[in-house]
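Pasted the sequence and its predicted model underneath.
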Amino acid sequence: MCMMCLARDPGQTIYDSHIDAPLTDGGISASLTDAGKPTYTADQIADYLAVGFWQDNGQQTRSFDVQAGGTITVNLNGLDATGKATALQALEAWTAVSGLNFTQSTNAMITFDDTQSGAYNSSYTSGTTITSSHVNVHTSWQSYGEYYLQTYIHEIGHALGLGHGGMYNGSANYDTQAHYANDSWQMSVMSYFSQHENPNVSSSFAYLATAQMADILAIQSLYGTPTNVQSGDTIYGDNTGLSQHGMGLNTGKAVTIFDSGGTDLVDLGSRDWNQRLDLRAESFSDINGKIGNFAIARGTLIENARTGEGSDHIGGNGAGNRLESGLGADTILGRGGDDVLIGGGGADTLGGGSGSDAFVYDTAGDAGDTITDFSLVEGDRVDLTNLFANLGYSGSDPVGDGMAWLAAASGGSWLAAASGGSWLMVDGGGLGAMAIAFLSGIASDASIADIIDVESVPVGPGPTDPGTGNVDTVITLTNIFALSWTEAGSLIRDTDGGTDTLDMSAVTYSTKVYLDGSVAGKMGSKLLNIEVGSDIENLLLGSARDHAWGNALDNFIDGAAGDDRLYGQAGNDTLRGGGGRDWLFGEDGDDVITGGAGADKISGGAGADRIDAGADSDKIYGQDGDDVIEGGDGRDTIYGGLGNDRLDGGSQADKLYGHQGDDVMIAGDGRDSLYGDAGNDDMSGGGDADKLYGGDGHDIMSGGGDRDFLRGDAGNDVMDGGGGDDKLYGGDGDDVMTAGNGRDYLKGDDGNDTLDAGAGDDRLFGGKGNDAMSGGDGKDFMKADDGHDTVDAGAGDDRFYGGRGNDVMSGGDGNDMVYGDNGDDVIDGGAGNDKLYGKADNDTLRGGNGLDFLKGDKGDDYLDGGAGDDRLLGDTGLDEIHGGEGADYIKAGSHDDTVDGGDGNDKIYGDSGDDTIDGGAGDDIIDGGSGNDVILGGEGVDVIKAGSGDDVITGGIGADRLLGASGADIFVFATLDDFGDTVGDFSLRQGDQISVSGLLQGGTVADALAQGLFALEADGRSSMLTFDSAGTIVELAYLRNLSSDTVLSEDWLI
């Protein structure tokens, strides 16, 4: 049960906070009626978990910056022993469907504890990237039994980036808060509704041991589809070798499996439940007495299944399945593929579906079945090898010896075998024989030799010899040959050279052909032998499921329609899959392979191969050699392998892996993922939102239009995100990164990188190294990090940080905010109302045009406000400050600073230290602060307060107001233009003096006093100091609190 999502700060979201209450106490309510909600597909539910939930909450999709096969660190030290063991089980459940590896670390991406009440997860995000997550499940939840593990799986789902199945959190009501009719645990562990709490779900109540079908699609949409989980031959059920909880299929919990490859088995052979098992992907099965409690995820191919002593129902899939049931009246449906069906004891109903199927009987107890769709045309057969052996038959011709025959019956024929002893069976028609199986639709005069399959049955390899071989021979086989196949037909041979063709295009049986003659092949149920040493180059196959192997020559093999498997072997071969889901293997040589329609699996093998996969979603492996591979239409996965390969994904969402070598990778249309791996790769994403990973080497990467993700990894990479909101990560090396228009994210990482985000509101991070960064137009955020960096934010209201190192930073047009951080930085705000912070060390700050704010902070800084009404703060250090044009506010800070106010009506504060201050033009207000300051008011009517200390004060041109404050101050009148000032606190007792020597044109003050050039005129309790300049009386300064009878002397006139 979950409480509301709580926003802590802009970077943190807490979601899924559970209260301490067991699941069964009524914390979640559900109606027994449906209010017309839509039924979602698995894809729609997955999209809501990964995207919709966050959008509905006004947030962004999120995930860790790793892909399938990558590593996420976890810290489990905050859990007790039970909690740690359960968390490890839950993490293993997510590994099994995502391919993510979880390793323990004290400095982890996901931390766990059990000290807070309830259960919840919280995550920090940066944009769409999760930077850390925290999972808490209180120890009291251990009392909830099997729900304890499910809670951990649920919370880790949040930690990885999944939301809930609907807009609920803390508690939920199905009628008002379920978005879709099938919102339940059956589809998602992130749902709040158990199978019974959703009235539209018919499955049994069961806690969950795994992520469910929609969860798997959702997590793979965030991290990619893994190829590294359960990729071998895996057993699920009895005798499983998996450590993952629930894979024994015996816990009573609901389970969904995802499997990457291998030949796999679902084994329920030890159980006597009436099982209903469906091997198709995205299907639900009923096992162990429950309904809908076992599912197979999309992309998973399970080949084989076995059940026990119940009345079971087994359904296969499109692969060649081996399906076996035990005792009981079972139903087995093979569906597509060349299947092997074993009904076991009991009167079973068997249907092979399409393909060349085998129905196997080992003992007399297996007899009595009905085969509903036996087809000679498809190449079906009944395998009696072990049955005849168990009956003691040792002959070589069971048909000729009368061991098996067909008996007519309504709607088909019974396949019967000679009876005797304890295994005598009598069918309803009174046959004194073993009624093995009723073959629906098969006439009683059909060839029994075409139906049964026993190892000792001598079948000829072909028709009468098509020819002893001529130059450029065409050997044509049809279904007619198979029907008249005899041992006397001898071998197919052609050893006289020429370009020869074995044409089987008209054959509708499933075939196996070995052109080198090393193994006996088959056409339907008959052997097809090619004499060793024959030199047949070309093979044309028919419309069924065919298997073919070439020879050492340059072969041309055409699979035509059907799900074929073609192997070129040695030589420069040409393989064509045609229609169907084909497997094509070029093997040695420079091969040309075309997949055609259908989801194909293609491997080039050694040599420089050319591969065109064609339509549908294909898997292509270039392997060794310099290969050229085109995926064509469909969601393709392409592996270049060794060599300098050219990979073209074509349309739709493709995955391209360059592996080793200098590869050229072109994604084309669709949301593609490109992995360059080792080598100097050239990667192009094309249209739509692509993901490009350069790997090792000096890579060239182009995302194209739309929202692209580019990671250069090691090497000196050149990266171009193109249009759209892109994310670029340089990785190690000296990278060049260009994003183009859009709201882009660029991170240089280690190395001397060049970052150019282009137009748009961008985020740039230089990382370690001496980086050059350009934000372009837009409101950019830039952080240069370590190194001596050059940063140009461009037009727009930007915010950027220099980080450590001696940086050169330019804000450009716009209202910018710039932080130099450590190092001797040079910062130019450019036009606009900027805020510049030098931080530590000796910085140079220039505001440029606009109303700027400059703060030097620590260090000996140089500040220039430029045009505009600026605020300049020197702070600590020996600073040099220039206000420039405009009415500036300047505070020099501690230490001995130099200040020039420039034009405009400035306010200047020297603060502590022996400062040198020039107000410049304009009516300035100057406060020297403490220290022995030298202050010049400049032009204009200035107000100067020198502050404590022995100061030298020059009012300059204009009627200035001068205050010396404490200390022995000197008021300077250097020229006659300086007249008209008021000294507000002149004090002889403090040792104040007036400097007039500049007026005397080389004369001395003593001479001037003797000549009576200076005088004090009474003005109340104060005096006016006058100077006789060639007969013109100039009123130099009004001296407050100085009596007119004060004696003029060189003690204070200097």
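Arrived safely, thanks for sending. These numbers come from a predicted model, not from an experiment.

alpha carbons only for contacts and neighbour counts from here, please
Will do.

Walking through the stretch 1-150 of the chain, point out its strands one by one.
In the stretch 1-150 of the chain, the segments counted as strands under DSSP state E, counting those that start in this stretch are 2-3, 6-9, 12-15, 17-18, 71-78, 101-104, 110-113, 119-126, 129-137.

As TSV, these with distance to residue 143 and mean neighbour count would be great.
Output for the strands of the stretch 1-150 of the chain, formatted as TSV (distance: least, Cα to Cα, whole Å; neighbours: other Cα atoms under 10 Å):
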stretch	distance to residue 143	mean neighbour count
strand 2-3	18	20
strand 6-9	27	11
strand 12-15	23	20
strand 17-18	15	24
strand 71-78	19	18
strand 101-104	26	16
strand 110-113	17	23
strand 119-126	13	23
strand 129-137	12	22
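
And here is the other one:
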Amino acid sequence: MTKVKENAAIQLSAATSTSFDQINTFAHEYDRGGNLTINGKPSYSVDQAANFILRDDAAWADRDGNGTINLTYTFLTAKPAGFNNALGTFSAFNAQQKAQAVLSMQSWADVAKVSFTQAASGGDGHMTFGNYSDGSNGGSAFAYLPSGGRTDGQSWYLISDSYRQNVSPDNGNYGRQTLTHEIGHTLGLSHPGDYNAGDGNPTYKDATYAEDTRGYSVMSYWSESNTDQNFVKGGAPSYSSAPLLDDIAAVQQLYGANLSTRATDTVYGFNSTAGRDFYSATSASSKVVFSVWDGGGKDTLDFSGFTQNQKINLNAASFSDVGGMVGNVSIAKGVVVENAIGGSGNDLLIGNAAANDLKGGAGNDIIYGGGGADSLTGGAGADIFVFGASSDSNRAAQDTIRDFVSGQDKIDVSAISTLSALQFVNAFSGHAGEAILNYNQSSNLGSLAIDFTGQGAGDFLVGTVGQAFATDIVV
């Protein structure tokens, strides 16, 4: 490898950079728990929220001791004994309701050690589904927590002349969200607050903690807008069809995590291999609201088909702004997603401690790999590769920028040190702030090494495909 002689003894002064500030701001956008107060309410951590959702201590017992709660279910065809006539007229589920209920049950089985089998009886418990016609109690559906009574497992859905949303549940609509919500009750999850549709006129003001919204829990009544999220696109709202961040933590606390789900390499978003409708995007107009649960493998968030500016965070228990919505994609606690692909907008990508493959796509992107030996690709546009600590890229775990274009792209190390300048040299002499740029023309491979501590060796090292010059470095 040949050194870049023309850069020797060049001094590069500090420049104003906001790129790391943008990374840092978004990385902490959804901080929660501790002593935080949000909207005048205490902020709950994921575990605190899960505990509160489980405050009624309701759960099915594993009768056969096989480690999984095996539930059976029936779609009622006639009014059952003990039917409350105040509910009006009974009706059976239509074909679409049945199909969508199966998908909602599947979404719960994906994340926890529970299974659902259609049968007249049996298992560790039995669930039933039916419709009613009188909505005078103020609700659009209701279900019973498992408590050892005859109503365990029952869930009921309003269909009337004035309320039709339960007739045609589908991915992303309120009817599907309602199915997933009510099945959550039959599993033992309560609302994140002490409210019910039939009890007065509750609002978000009645929430116990700040994160009691549909941005965090499918069990909540309250709009995600209360936590500065936005699931509206094309003038229409979207809803989660599956358990969200806090729901996943809660049901796993009850029954254990299903680690066999998507335990191999999985793609979420465009080109999805997840096998679930809510994890798939097919066009720039797609609306995605989901929380990733994944059992292992090398996984990818692929948002390449979106044209809007996006912010993607690969850290567990984090949120991303995807496809023109805000805070609509999260990653469940304990999940490692390795890779992310941005779209054609000006995207911001944040990696995690794993070895990430981050691709910005078209647009002027800001990419931060974090820890691990990351592969960073800006794509078309003027891209900024940001480093927040020398440990983000060093000899032990070196990042590589795959498509660096001098005069267009930047390497931003301004957050690593308070040094006012870098001195580009041919060899380290033990002075803090010395930097070496190497480049091999035959291989088109280069590197940037910086001695931030004066130890006479580079404690920061990043590789490049393409040549970087001193003027491409932001300090």
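Perfect, thanks for sending it. A quick note: this is a predicted structure, and the numbers were derived from the prediction, not measured.

which stretch among the strands of the stretch 1-150 of structure 1 comes nearest residue 818 of structure 1?
With Cα to Cα, the closest approach to residue 818 of structure 1 among these belongs to strand 119-126: 20.6 Å.

so how much does that closest one differ from structure 2 once superposed?
Comparison of strand 119-126 of structure 1 with structure 2 after fitting gives an average deviation of 2.8 Å (mean Cα distance after the TM-score superposition for structure 1).

which other helices and strands contact that strand?
Secondary-structure packing of strand 119-126 of structure 1 (3 or more Cα pairs under 8 Å, 6 or more residues apart in numbering; DSSP states H and E): strand 12-15, strand 17-18, strand 129-137, helix 147-160.

could the strands of the stretch 1-150 of structure 1 be laid out in CSV, adding distance to residue 372 of structure 1?
What follows is those, written out as CSV (distance: least, Cα to Cα, whole Å):
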stretch, distance to residue 372 of structure 1
strand 2-3, 52
strand 6-9, 60
strand 12-15, 55
strand 17-18, 54
strand 71-78, 51
strand 101-104, 47
strand 110-113, 55
strand 119-126, 54
strand 129-137, 54
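
How about residue 169 of structure 2: what's its closest non-neighbour residue?
residue 175 (4.1 Å; Cα to Cα, 6 or more residues apart in numbering).

can you map out the helices along structure 2?
Along structure 2, counting by DSSP state H, helices occupy 19-27, 46-53, 95-111, 174-187, 245-255.

Of all the ones you listed, which one is nearest residue 213 of structure 2?
Among the helices of structure 2, helix 245-255 sits nearest to residue 213 of structure 2 (Cα to Cα), with 10.3 Å.

Make TSV from the helices of structure 2 and add distance to residue 122 of structure 2 and mean neighbour count to it.
As requested, the helices of structure 2 are arranged in TSV below (distance: least, Cα to Cα, whole Å; neighbours: other Cα under 10 Å):
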stretch	distance to residue 122 of structure 2	mean neighbour count
helix 19-27	47	17
helix 46-53	27	21
helix 95-111	17	19
helix 174-187	16	25
helix 245-255	19	24
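
export the ones you listed to JSON lines and tack on distance to residue 213 of structure 2?
Output for those, formatted as JSON lines (distance: least, Cα to Cα, whole Å):
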{"stretch": "helix 19-27", "distance to residue 213 of structure 2": "20"}
{"stretch": "helix 46-53", "distance to residue 213 of structure 2": "11"}
{"stretch": "helix 95-111", "distance to residue 213 of structure 2": "19"}
{"stretch": "helix 174-187", "distance to residue 213 of structure 2": "13"}
{"stretch": "helix 245-255", "distance to residue 213 of structure 2": "10"}
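
what do we get in structure 1 for the residue nearest to residue 169 of structure 2?
Superposed on structure 1 with TM-score structural alignment, residue 175 of structure 2 falls opposite residue 148.

quick one: its match from residue 187 of structure 1, how far?
As judged by Cα to Cα, to the nearest Å, residue 148 of structure 1 and residue 187 of structure 1 stand 19 Å apart.

ditto for residue 75 of structure 1
Using Cα to Cα, residue 75 of structure 1 is found at 29 Å from residue 187 of structure 1.

What of residue 96 of structure 1?
Distance from residue 96 of structure 1 to residue 187 of structure 1, by Cα to Cα: 17 Å.

just residue 94 of structure 1 next, same as before
15 Å.

With residue 629 of structure 1 instead?
38 Å.

who has more neighbours, the two?
Per other Cα atoms under 10 Å, whichever of residue 629 of structure 1 and residue 187 has more neighbours is residue 629, with 27 against 23.
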